[in-house]
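Student: for reference, the sequence and a predicted model appear below.
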Amino acid sequence: MESDRRRFLAFAGLSPLVLLGAGNALAQSAPCYSPEALTFSQKSRRRSLGFMDVAVDPKRRCGGCNFFTAGEGGCGNCQMLGGAPVTANSSCSSFAPRS
């Protein structure tokens, strides 16, 4: 019984720290755009280029692409997507590595 109480108190004491860490992770991964705000044309272009919000291959991330223009907080714009906003961690089939 005493060990259950200790385990509960230890967990309760750590919970705020865990939530604080999760809040920071969410703030760092905040989206650069709202998918609902994209026009039909923008959505179609993303589909045709195989756009993914999170790159499967870290070597082909938007942040390392010649068509990407960096902004603030890991966000930027893509020339292939008509200057539309993307994250540096996104990717598409038109990746062209920076020279």
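Tutor: Happy to help now that I have it.
Student: CA atoms for contacts and neighbours, from now on please.
Tutor: Fine.
Student: helix, strand or coil for the residue nearest to residue 84 when sequence neighbours are not counted?
Tutor: If the residues on either side of it in the chain are set aside, residue 84 comes closest to residue 77, at 5.3 Å by Cα to Cα, 6 or more residues apart in numbering. Per DSSP: H, G, I helix; E, B strand; the rest coil, the secondary structure class of residue 77 is strand.
Student: use this one as the comparison:
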Amino acid sequence: MIASRRSFLAAAALAPLALAGKASAEPAVCYDPNALPLSQRSRRRALGYVDASPDPAKQCGRCSFFTAAAPGCGTCTMLSGGAVNGGSVCNSFARKSAT
């Protein structure tokens, strides 16, 4: 029984770390794609918008068109102020200046 108790306590101690890692890997939910007006859906499609950027250096949160709002979320000038995830990207990405 002591070995199983030790196993349980070890697993319980590591559980918060596993949950924290999983939570940070998930993109923020900033909008409901099904609730977007047709104009927003069309503009996103035309700009090649994707919710999860394959390149960590190119993410909406690092773009000059992005304005931060809630943690992990913001709006985009190219999308007429539409809500976006900070980790997303589109073909109009323009890196923010260093100043």
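Tutor: Alright, I've got the coordinates. For clarity, every value in this text was computed on a predicted model and none was experimentally measured.
Student: give me the aligned partner of the residue nearest to residue 84 of structure 1 over in structure 2.
Tutor: Mapped onto structure 2 by TM-score structural alignment, residue 77 of structure 1 lines up with residue 75.
Student: how close does that match get to residue 63 of structure 2?
Tutor: If you measure residue 75 of structure 2 against residue 63 of structure 2 using Cα to Cα, to the nearest Å, the figure is 11 Å.
Student: same thing with residue 79 of structure 2?
Tutor: As defined by Cα to Cα, residue 79 of structure 2 lies at a distance of 13 Å from residue 63 of structure 2.
Student: equivalent analysis for residue 90 of structure 2, please.
Tutor: Applying Cα to Cα, one obtains 10 Å for the distance of residue 90 of structure 2 from residue 63 of structure 2.
Student: can you tell me the closest non-neighbouring residue to residue 53 of structure 2?
Tutor: Beyond its immediate neighbours in the sequence, the residue positioned closest to residue 53 of structure 2 (Cα to Cα, 6+ apart) is residue 88, lying 4.9 Å away.
Student: neighbours of the one you found, just the number please.
Tutor: Residue 88 of structure 2 sits with 23 neighbouring residues when counted by other Cα atoms under 10 Å.
Student: ok, now the one 3 residues further on?
Tutor: The tally of other residues near residue 91 of structure 2 (other Cα under 10 Å) stands at 12.
Student: that one maps to what in structure 1?
Tutor: Alignment of residue 91 of structure 2 against structure 1 is given by TM-score structural alignment, with residue 93 as its counterpart.
Student: ok but that match is inside a strand, no?
Tutor: No - according to three-state DSSP, the state of residue 93 of structure 1 is coil, so it is not within a strand.
Student: would you mind confirming that it makes contact with residue 55?
Tutor: No - Residue 93 of structure 1 sits out of contact with residue 55 when judged by Cα atoms under 8 Å, with a separation of 10.6 Å.
Student: specify the helix with the largest residue count in structure 1.
Tutor: For structure 1, the helix that runs over the most residues, judged by DSSP state H, is helix 2-28.
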